[in-house]
Every structure is written in structure tokens, then in C-alpha cells.
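Peer 1: sequence? don't have it. structure:
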């Protein structure tokens, strides 16, 4: 039996606000640095980055685990990588019947892109 649970999904554009000013404007505090480092660490693995990219670019912005392409690792390893993406707050998951569906969290994308933006 799976121990996956449904995670909350941020649906509105109001939820997707940058966490902090761009690096070119102000240094990060310890809390933001820890949170963002976890996101970057999750994306630092090539398999996770490919899975994240596939989910983000999938039609409708949501991908069933059954639709994920072969990324050169076993199914249990894919599940492990998806769990790491969820734990980092980059994707959310929901169960529909016996399948899991993954969706990129807009707030996570906004936080990462806002941090790297050059708004000097």
C-alpha cells in the first residue's frame, strides 16, 4: 500500500508571489535560503529535472504518473524522485482512482524565477 498523500495545491495567481527580492538586490535570510536550497537541491538531479520539466510542460499542466516517459531508472526510483520533488514543494500530487497525478506548484516557480531575476 502506498504512503502517498494528497498535498495542498495553490491555485490562484495571488498565491504565486516571489518569496524574496532578487539576489542582485538583497541577500537572503537563513529561512529563505534553507527553503530555496531544498528546491535547487531537488532540481540538481538530472532525473528529477527531467521529470519536473515533463510535468511542467505536460498538456494541462498536470501529468499522470502513467504518462511519464522512461528516464532510464526503475519505477521505484521514479517514485523516489517524485517524492523528493513533492518534499521540496516543487510539485503537488493527487490521487485519481489508482493513479497519481502531479502538478508543478506555481508559487515554487515564481519563487525560483523571482530570486534569479535581475531587477536592479
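Peer 2: Yes, it's here. Since the model is a prediction, treat every value here as computed from it, not as a measurement. Residues are numbered from 1 along each chain as shown.

Peer 1: For the rest of this, base every contact and every neighbour count on C-alpha atoms.
Peer 2: OK.

Peer 1: which ones are touching the residue nearest the centre of the chain?
Peer 2: For the chain, the residue nearest the mean C-alpha position is residue 90 (1.7 Å; C-alpha atoms, centre = their mean). The contact partners of residue 90, taken as C-alpha atoms under 8 Å, 6 or more residues apart in numbering, are 39, 104, 105, 108, 109.

Peer 1: who's in contact with stretch 36-54?
Peer 2: Here stretch 36-54 makes contact (C-alpha under 8 Å, 6+ apart) with 63, 68, 71, 81-82, 84-85, 88-91, 104, 112.

Peer 1: Can I get the buried ones among these as something I can paste into PyMOL?
Peer 2: Per 16 or more other C-alpha atoms under 10 Å, the buried members of the contacts of stretch 36-54 correspond to this PyMOL selection:
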select buried, resi 63+81+82+84+85+88+89+90+91+104+112
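
Peer 1: can you pull out the strands in the chain?
Peer 2: For the chain, strands defined by DSSP state E occupy the ranges 62-64, 91-96, 99-104.

Peer 1: now those as JSON lines including distance to residue 52?
Peer 2: Formatted as JSON lines, those follow (distance: least, C-alpha to C-alpha, whole Å):
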{"stretch": "strand 62-64", "distance to residue 52": "10"}
{"stretch": "strand 91-96", "distance to residue 52": "8"}
{"stretch": "strand 99-104", "distance to residue 52": "7"}
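
Peer 1: Below is an additional structure, to be compared with the one above:
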């Protein structure tokens, strides 16, 4: 297999229409640098739940900005939201994160973009 073929190989079957629509919804929710940053912070924490305040602290974004982006990602199905008393936490839905990794094969440390 030449270098271009290896680069472009899917490693699996193509997406059907429903899968493509679901993936497009996720990608639309991630089409914002701040959202990618927040998602990477959640993933770096082992996909453990984090509060808006914790995410604001580690990302350098304001709490209202983080809240806005978390809502967008939760509405797209990327995150779950849990409330315990006055504390609200957000966490990555592992099955959705795994699907994103499968579609994009983004689990490599040698990214070149």
C-alpha cells in the first residue's frame, strides 16, 4: 500500500446515512476551538465529571462561556450532566467519545496538523 493509500484507508466500512448525520451533529458541536479545548480537558481528566468552575479554571475561559459551550455539547449528546444538590457536573459520554475516535482514528500521539 503506498503512502497516500495508507493515509486515506478507512480501516472499516463507510458510514451509512444515519451514521453520517449523527457524526455531523457531533462535529458541528465541536466546530469551535473552545469546545474542543473543554472536551480535551474532560478527556485528560480520565473522563471524570468536572464542574463548570473546574473547567473554567483549567481552560482559562470564563464560567459563563464554559456553561454555554457545555450546554451545546450536552444538547448534541457528547456530555451528560448530573446535579447533586447545588453542584452540577459534566462528563464525557464514553460511548460517544469512543465513536468519535473510531470515526476519526484520533487516538494517535503523532498528530500533524
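Peer 2: Structure's in. What do you need? These numbers were taken from a predicted model, which means no experiment stands behind them.

Peer 1: May I have the TM-score of the superposed chains?
Peer 2: The TM-score (TM-score structural alignment, normalised by the length of structure 2) is 0.71; 96 aligned residues with a C-alpha RMSD of 2.2 Å.

Peer 1: about what we covered before: residue in structure 2 matching the residue nearest to the centre of structure 1?
Peer 2: When structure 2 is aligned by TM-score structural alignment, residue 90 of structure 1 is paired with residue 78.

Peer 1: With residue 32 of structure 1 instead?
Peer 2: Structural alignment (TM-score structural alignment) places residue 32 of structure 1 against residue 19 in structure 2.

Peer 1: What is the burial count for the counterpart of residue 65 of structure 2 in structure 1?
Peer 2: Superposed on structure 1 with TM-score structural alignment, residue 65 of structure 2 falls opposite residue 77. The local packing of residue 77 of structure 1 (other C-alpha atoms under 10 Å) involves 12 other residues.

Peer 1: corresponding residue for residue 61 of structure 1 in structure 2?
Peer 2: In structure 2, residue 61 of structure 1 lands on residue 48 (TM-score structural alignment).

Peer 1: Surely that match is in contact with residue 42?
Peer 2: Yes: using C-alpha atoms under 8 Å, residue 48 of structure 2 is in contact with residue 42, at 6.7 Å.

Peer 1: Between the two, which contacts overlap?
Peer 2: Joint contacts of residue 48 of structure 2 and residue 42 (C-alpha under 8 Å, 6+ apart) are 91, 92.

Peer 1: Neighbour count: those two, which is higher?
Peer 2: Neighbours were counted for residue 48 of structure 2 and for residue 42 using other C-alpha under 10 Å; residue 42 has more, 19 against 13.

Peer 1: and the gap between the more buried one and residue 5 of structure 2?
Peer 2: As judged by C-alpha to C-alpha, to the nearest Å, residue 42 of structure 2 and residue 5 of structure 2 stand 34 Å apart.

Peer 1: same question, residue 64 of structure 2
Peer 2: According to C-alpha to C-alpha, residue 64 of structure 2 and residue 5 of structure 2 sit 45 Å apart.

Peer 1: Have a look at these two and say which one is more surrounded.
Peer 2: Ranked by neighbour count (other C-alpha under 10 Å), residue 64 of structure 2 and residue 5 place residue 64 first, with 12 against 9.
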